[in-house]
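Undergrad: can't give you the sequence, but here's the structure:
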């Protein structure tokens, strides 16, 4: 049975990935930080949990050396752009520097065992930041405009460095992807849960920041499928994972209210400067030609279907 070590397994993507891996018969091991809140430690049955901390690369290496995995998938890190502005140093260490420890551990294990060890990094569209190209491709220059994007860019470059050292090191450049499992700290889930609270009479308004930012939103389980395809590809490479369709935050708000049966939504939304980012990448939309043609990946849900699934979930939570 092939074995895999996953970081970030308690997050949205990690939960879907764990279900896929265990269902496919993998021996799944997860690195989870000690002291994590109990509700964050819930993992898919059948997953072996190991204590580790992204701030302690020795602990990461210890798990890798103990498990001797065939594959390492790194999903962990501070994933909130807003949080990266308030904690830039922590973001650099957790989202960027920790990847060097994981890659070094994978390469050292490969050298010790004399067999291939594969590594897949969850990179981010935020690395492109102020990109002048639209849509972005795998060759678009990286121009991050946030501490989060800069940390992801550092990690992404390291993946290429270790690929040059004969490690199967690949990057899934993930654009925004959503599901009912998305935490409410993200604007998309904030919107859908806010709509549910308004419908339920719990709140009168939805407070938001920039409604004009445009993003490429996909379905999280589709993106997990892409990560697994990249992990099992014949050759390690970088792949953009995106729908190639852009929408504004305003579009997301309108779709969320429409899914709840509200057409005239403007009166329920109020702009609050507290939620505006210091700098916001204006338009993020990815060209998925490479992963479509090379690995046969295609998105399965439309933008409206994604928003509807999230709203229905949040409405059900408040009616139960």
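TA: Thanks, I have the structure now. All figures in this text were calculated on a predicted structure; none of them were measured in a lab.

Undergrad: hey, let's count contacts and neighbours off CA atoms from now on
TA: Noted.

Undergrad: where do the helices sit along the protein?
TA: Remark: helices assigned in the chain by DSSP state H are 12-23, 57-67, 81-86, 88-91, 98-113, 147-163, 187-199, 220-231, 249-259, 289-295, 303-319.

Undergrad: what's the angle from the last one to helix 249-259?
TA: Using axes from the mean of the first three to the mean of the last three Cα atoms, to 10 degrees, the inter-axis angle of helix 303-319 relative to helix 249-259 is 60 degrees.

Undergrad: quick one: work out the angle between helix 303-319 and helix 220-231.
TA: Counting by the same axes, to 10 degrees, helix 303-319 points 120 degrees away from the direction of helix 220-231.

Undergrad: give the buried residues for helix 303-319.
TA: 303, 306-315 (16 or more other Cα atoms under 10 Å).

Undergrad: pull the distance from that helix to the chain's centre.
TA: Distance of helix 303-319 from the chain centroid (Cα atoms, centre = their mean, to the nearest Å) equals 20 Å.

Undergrad: what helices and strands are in contact with it?
TA: Packing partners of helix 303-319 (3 or more Cα pairs under 8 Å, 6 or more residues apart in numbering; DSSP states H and E): helix 187-199, strand 218-219, helix 249-259.

Undergrad: which residues touch the shortest one?
TA: Contacting residues not belonging to strand 218-219 are listed as 175-179, 242-243, 299-303, 306 [Cα atoms under 8 Å, 6 or more residues apart in numbering].

Undergrad: of those residues, just the buried ones, PyMOL syntax please.
TA: In PyMOL, this line selects whichever of the contacts of strand 218-219 come out buried by 16+ other Cα under 10 Å:
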select buried, resi 175+176+177+178+179+242+243+299+303+306
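
Undergrad: on that earlier part again, possible to save the buried residues of helix 303-319 as CSV with distance to residue 147?
TA: Listed next are those as CSV, based on distance: Cα to Cα, whole Å:
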residue, distance to residue 147
303, 28
306, 28
307, 28
308, 32
309, 31
310, 28
311, 31
312, 34
313, 32
314, 31
315, 34
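
Undergrad: and here's the other structure:
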């Protein structure tokens, strides 16, 4: 039975990936940080699903800021595959906490790679790279050969992680891959990210819980896909004959405004009556256009996205609408 170690297991991608690997017969270990409150909501469904062998899911305490914990976990678990998904992943927030973002998103990767090197183990390694590395894009669409031009502390930290992964692959002959994933969303997306912020607001405004939605740049263009599709690409990279780096994207671009229109149309609400522009949500340096070319992943891995943009937005709105209705029913007194 293969063992997989996942950093960032409690996040959107980590939860989908853990379900995917468990279904393939893996034993899954997830690194979580010690906290005074639980942050395992996204993976609780695994324990509640009678068809999922939850006894093969293990959570261990560790931190990408703590090299000793990473060394201990690697020697104890001895994983066959490592998926480094852990990061301070909010681009706008990275401007507010740039040093912390660099520590976790950037240096956290080299701590993990060093732990692998020092342990003497030979696990396959996946590094979650990001389309934000392209930033002020120098080529449209962006592919594996497009130069990086990050426009945020987050993007810059991800560039460091990308190149240190390449360096360790070449210097120490590690099976290490970079997945340059473009924006990928789902009902499990964090509520502070613009896509989930929009779909949740659409549901709440429809139900009369909320009236206004505050956003920044509505003309920013992104290549949005479904997280459930993208985590399969991560696994495919580590099953290839040799390690390499791949762009994972849909090849389509949509504006924030388009997402607004689709989300609010889904609940038959006029978004223009509720959306307010707030300058605090603008980034100091903006990324205007991201669109990826996943041709290499299609040719070499056989990967293609399955869920389209319209279907993705509908899925997220429907999930948020159902969740908000349940919440309302829970607080309202029952009729006698």
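TA: Received it, and whenever you're ready, just let me know what you need. Nothing here was measured: the structure is a model prediction, and the numbers come from that model.

Undergrad: could you get me the TM-score between them?
TA: TM-score for the superposed chains, counting by TM-score structural alignment, normalised by the length of structure 1: 0.96, backed by 315 aligned residues with a Cα RMSD of 1.2 Å.

Undergrad: quick one on the thing from earlier: of the helices and strands packed on helix 303-319 of structure 1, which stretch is the most buried?
TA: Between these, strand 218-219 has the highest mean count of neighbours, a mean of 25, where neighbours are mean count of other Cα atoms under 10 Å.

Undergrad: check contacts around residue 64 of structure 1.
TA: With contact set as Cα under 8 Å, 6+ apart, residue 64 of structure 1 has these partners: 5, 105-106, 109.

Undergrad: and which of those is nearest residue 74 of structure 1?
TA: Ranked by distance to residue 74 of structure 1 (Cα to Cα), the contacts of residue 64 of structure 1 are led by residue 5 at 8.4 Å.

Undergrad: so residue 241 of structure 1 touches residue 288, yeah?
TA: Yes - counting by Cα atoms under 8 Å, residue 241 of structure 1 touches residue 288, with 6.0 Å between them.

Undergrad: ok, the two, which is more surrounded?
TA: Between residue 241 of structure 1 and residue 288, counting by other Cα atoms under 10 Å, residue 241 is the more crowded of the two (34 against 21).

Undergrad: pull the contacting residues for the corresponding residue of structure 2 for the more buried one.
TA: Aligned by TM-score structural alignment, residue 241 of structure 1 pairs with residue 248 of structure 2. Taking Cα under 8 Å, 6+ apart, we find residue 248 of structure 2 in contact with 179-182, 230, 233, 292-294, 297.

Undergrad: cutoff 10 Å now
TA: Neighbouring residues of residue 248 of structure 2 by Cα atoms under 10 Å, 6 or more residues apart in numbering: 130-131, 143-144, 179-184, 223, 225, 229-231, 233-234, 292-298, 303-305.

Undergrad: separation between it and residue 33 of structure 2?
TA: 28 Å (Cα to Cα, to the nearest Å).

Undergrad: kindly report the same for residue 223 of structure 2.
TA: In terms of Cα to Cα, residue 223 of structure 2 sits 31 Å off from residue 33 of structure 2.

Undergrad: between the two, point out the one with more neighbours.
TA: Higher neighbour count among residue 223 of structure 2 and residue 33: residue 223, with 22 against 16, using other Cα under 10 Å.

Undergrad: I figured that one hits residue 289, correct?
TA: Yes - between residue 223 of structure 2 and residue 289 there is a contact under Cα atoms under 10 Å: 8.5 Å.

Undergrad: quick one: what's aligned to residue 169 of structure 2 in structure 1?
TA: Matched by TM-score structural alignment, residue 169 of structure 2 corresponds to residue 163 in structure 1.

Undergrad: so who does its match touch?
TA: With contacts defined as Cα under 10 Å, 6+ apart, residue 163 of structure 1 is in contact with 103, 107, 119, 157, 169-170, 236-237.

Undergrad: same check, this time on residue 292 of structure 1
TA: Contacts for residue 292 of structure 1 were tallied using Cα under 10 Å, 6+ apart; they are 226, 239-241, 298-299.

Undergrad: among the residues you listed, which pair sits farthest apart?
TA: So, those by Cα to Cα: farthest apart are 239 and 299, at 14.1 Å.

Undergrad: returning to that earlier point: which neighbours do residue 223 and residue 289 of structure 2 share?
TA: 253-255.

Undergrad: go through those and name the one nearest residue 285 of structure 2.
TA: Closest to residue 285 of structure 2, out of all of these and judged by Cα to Cα, is residue 255, at 17.4 Å.

Undergrad: what about that closest one, distance to residue 28 of structure 2?
TA: 37 Å.

Undergrad: among those two, which residue is more densely surrounded?
TA: Remark: of residue 255 of structure 2 and residue 28, residue 28 carries more neighbours, 26 against 18, as counted by other Cα under 10 Å.

Undergrad: for that one, give its distance to residue 56 of structure 2.
TA: In this structure, residue 28 of structure 2 and residue 56 of structure 2 are 6 Å apart, going by Cα to Cα.
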